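Asks: My questions concern the predicted model and sequence given below.
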Amino acid sequence: MSTIHRIHPTAIVDPQAELDSSVEVGPYSIIGPNVRIGAGTVVGPHVVIEGHTTIGKNNKFFQFGSIGAAPQDKKWQGEPTRLEIGNGNTIREFVTFNLGTAQDEGVTRLGDDNWISAYVHLAHDCQVGSHTIFSNNAQLAGHVHVGDHAILSGYAGVHQFCKIGAHAFIGMYTSLTQDVPPFVLVSGNPAGQRGVNIEGLKRRGFTREQIDGIRAAYKLLYRSGLTLEEAKTALQEEEGRSPAAAADIRALREFLGLATRGIVR
């Protein structure tokens, strides 16, 4: 199929935009001059992609999305900040992904192979990893970091500057104002810890020994009565006692060292 047939005649694509010849653009979509889109990506109808936005390969954008619009931040003064989207993402209806701001790294990022459901909002300067799932209406305020394989259930709301660790699970309608360590399941308003995301770990191929080590680490952090600093020391010792899970426990301990809003605890 020729390039002209891949772009619907009602779509408006700026001549300066850089689209691979295999990119498809649906009816009434608008693509701005500073947009670059990689091979195999499909842009559905009524999608607006603007700003300095770079999109990788084999993404699927469903209808009515707003991608790369100005940050919803009064400090933004038109600086040439960016949005970067990786490969293989599924991005459903009515999502809003904003550019970064000069007050942070200047870029909002979404990694690879993420499943982003309808009405999801990624605010300015969010850094989302790969293989995550965002259910309908999950909302990230500015500067939020989300690790690989994390899951946000429907209507979960995350306060600005929060960090969510890899393999964490955020329950439906959760109001999150603190950081969530890797592997931990939280829910509620305000959010509270509910255990280890065991089902998610099983689905991703974690061994019984790994899961047992992560559960032991969770107990040290949440059920031992230790202070946070004491728990960090105990976790370092636990690495030696759980060789199968040593790397996972180390990742948990390192996350605690980077937490800036306190952890859900």
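Replies: All right, it came through fine.

Asks: all contacts plus neighbour counts: C-alpha atoms, from now on.
Replies: OK.

Asks: all helices of the stretch 151-265 of the chain, in order?
Replies: Shown for the stretch 151-265 of the chain, the helices assigned by DSSP state H, counting those that start in this stretch span residues 198-203, 208-222, 228-241, 246-258.

Asks: so Asn136 is in which element?
Replies: Assigning secondary structure by DSSP states H and E places Asn136 outside every helix and strand.

Asks: picking up where we left off before, how about CSV for the helices of the stretch 151-265 of the chain, with distance to Ala150 and mean neighbour count added?
Replies: Putting those into CSV (distance: least, C-alpha to C-alpha, whole Å; neighbours: other C-alpha atoms under 10 Å) gives the following:
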stretch, distance to Ala150, mean neighbour count
helix 198-203, 9, 14
helix 208-222, 16, 20
helix 228-241, 22, 16
helix 246-258, 14, 18
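
Asks: among those helices, which is nearest Gly51?
Replies: Among these, the nearest to Gly51 by C-alpha to C-alpha is helix 246-258 (30.9 Å).

Asks: how much does that closest one deviate in direction from helix 228-241?
Replies: 160 degrees (axes from the mean of the first three to the mean of the last three C-alpha atoms, to 10 degrees).

Asks: so which of the helices of the stretch 151-265 of the chain comes closest to Leu176?
Replies: helix 246-258 (16.6 Å).

Asks: Go ahead and name everything in contact with the closest one.
Replies: Residues outside helix 246-258 that contact it (C-alpha atoms under 8 Å, 6 or more residues apart in numbering): 165, 181-182, 210, 213-214, 217, 232, 235-236, 238-240, 263.

Asks: Comparison target, given below:
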Amino acid sequence: MAAISELAVVEEGAEIGEGVEIGPFAYVSAKAKIGDRTTIGQCARIDGDTTIGEECRIFSHAVVGSIPQDLKFHGEEVKLIIGDRNTIREFTLLNPGTEGGGGVTKIGNDNLFMGYVHVAHDCIIGDRCIFANAATLAGHVEVGNGVVVGGMTPIHQFVKIGDLAMIAGASALSQDIPPYCLAEGNRAVLRGLNLTGLRRNLPRETVNELRVAYKELFERGKPLKEAAEALLAGAESEEVKAMCRFVLETKRGIPYERMKDDK
């Protein structure tokens, strides 16, 4: 049975799961769907056609599902879909999609959004990501699994970030970051592999293969896509293949410091 404060506003039509807790002065729209055992804190707002999975924690003054901050938005039907066990801290803002991006913003499972994070329209976010305080994602950003974005870091629209990548705090990212890599700076550039994250998630042999691949791609001075094609042709590791495919498919380019061929 849900525990809803008498001071909360839950519009007729909202679907509220078992064990949901809704604090005083919170608002839940008529089109919202709230999964079992999710908690919605005091003064939080769940707006629009928003689906929230099970066991999420939404803290005070978070705004989830309010209309996109896009001048092309004209009231069309759009959605925000959030998976299970996400933590959404104070004053975070999550927007739904727009007609130009398929109409859906989608967030996976087990993510942490710290205070004042903004996820704009049409973003796609995987599982187990961490967005530190005041990280901001513009529209159409795609983020893989296990990604960490440091505080005060803005990410340009249409940027893609691969699995287990890390973007340092107070950076400004305007190009794509391949999986397993670490980027830092304003503008952010590759600084190497996210070795701490890799060692926590991948076997040592795979990490060593990725170190060799990173050097071949970004430190040999060869044309980037030529190096990626050569590596992909001979790679056995799925992780190395994923890195090469990402490089070959990038639309915004990879931000790395060009070096002379060391042959």
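Replies: Ah, there it is. Source: prediction; values computed, not measured.

Asks: re the thing from before, mind checking which of the helices of the stretch 151-265 of the first structure is nearest Lys74 of the first structure?
Replies: Closest of the helices of the stretch 151-265 of the first structure to Lys74 of the first structure is helix 246-258, at 27.4 Å (criterion: C-alpha to C-alpha).

Asks: Check the offset of the closest one from the chain's centre.
Replies: Relative to its chain's centre, helix 246-258 of the first structure lies at 19 Å (C-alpha atoms, centre = their mean, to the nearest Å).

Asks: what's the angle between that helix and helix 208-222?
Replies: Calculated by the same axes, to 10 degrees, helix 246-258 of the first structure forms an angle of 30 degrees with helix 208-222.

Asks: Which residues belonging to stretch 186-198 of the first structure are considered buried?
Replies: By 16 or more other C-alpha atoms under 10 Å, the buried positions in stretch 186-198 of the first structure come out as Val186, Ser187, Gly188, Ala191, Gly192, Gln193, Arg194, Val196, Asn197, Ile198.

Asks: What span of the second structure is that stretch aligned with?
Replies: Under TM-score structural alignment, the counterpart of stretch 186-198 of the first structure in the second structure spans residues 183-195.

Asks: how long is the matching stretch from one end to the other?
Replies: Terminal residues of stretch 183-195 of the second structure lie 12 Å apart, using C-alpha to C-alpha, to the nearest Å.

Asks: Show me the contact partners of that stretch.
Replies: 164-174, 177, 180-182, 207, 211, 214, 255-257.

Asks: Now, these that are in strands?
Replies: Met166, Ile167, Cys181, Leu182 (DSSP state E).

Asks: Report how many residues lie close to the third one.
Replies: Cys181 of the second structure is surrounded by 25 other residues when neighbours are defined as other C-alpha atoms under 10 Å.

Asks: ditto for the second one
Replies: Applying other C-alpha under 10 Å, we find 28 residues neighbouring Ile167 of the second structure.

Asks: what's near enough to touch the counterpart of it in the first structure?
Replies: With TM-score structural alignment defining the correspondence, Ile167 of the second structure maps onto Ile170 in the first structure. Ile170 of the first structure sits next to Ile151, Leu152, Ser153, Ala156, Leu185, Val186, Ser187 when contact means C-alpha under 8 Å, 6+ apart.

Asks: Quick check: the two most widely separated of these?
Replies: Every pair of the contacts of Ile170 of the first structure checked by C-alpha to C-alpha; the farthest is Ala156 and Leu185, at 12.8 Å.

Asks: Mind listing the shared neighbours of the two?
Replies: Joint contacts of Ala156 of the first structure and Leu185 (C-alpha under 8 Å, 6+ apart) are Ile170, Gly171.

Asks: picking that back up, export the contacts of Ile170 of the first structure to CSV and tack on distance to Ala138 of the first structure?
Replies: Compiled in CSV, those are given as follows (distance: C-alpha to C-alpha, whole Å):
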residue, distance to Ala138 of the first structure
Ile151, 10
Leu152, 6
Ser153, 7
Ala156, 5
Leu185, 16
Val186, 14
Ser187, 13
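
Asks: Can you tell me what Val253 of the first structure aligns to in the second structure?
Replies: No, residue 253 of the first structure isn't Val; it's Arg. Match for Arg253 of the first structure (TM-score structural alignment): Cys244.

Asks: Where in the second structure does stretch 71-89 of the first structure fall?
Replies: Here stretch 71-89 of the first structure aligns to the second structure at residues 68-86, judged by TM-score structural alignment.

Asks: quick one: what's aligned to Asp113 of the first structure in the second structure?
Replies: Using TM-score structural alignment, Asp113 of the first structure sits opposite Asp110 in the second structure.

Asks: so that match touches Gly126, yeah?
Replies: No - with contact defined as C-alpha atoms under 8 Å, Asp110 of the second structure does not count as touching Gly126 (9.1 Å).

Asks: Can you state the mean residue-to-residue distance of stretch 238-247 of the second structure versus the first structure?
Replies: Here the mean offset of stretch 238-247 of the second structure against the first structure after fitting is 1.1 Å, by mean C-alpha distance after the TM-score superposition for the first structure.

Asks: ok, now how distant is Leu231 of the second structure from Met243 of the second structure?
Replies: From Leu231 of the second structure to Met243 of the second structure the distance is 10 Å (C-alpha to C-alpha).

Asks: Same question for Arg85 of the second structure.
Replies: For Arg85 of the second structure relative to Met243 of the second structure (C-alpha to C-alpha), the value is 28 Å.

Asks: Could you do Tyr116 of the second structure as well?
Replies: According to C-alpha to C-alpha, Tyr116 of the second structure and Met243 of the second structure sit 31 Å apart.

Asks: And Ala8 of the second structure, by the same measure?
Replies: Counting by C-alpha to C-alpha, the gap from Ala8 of the second structure to Met243 of the second structure is 47 Å.
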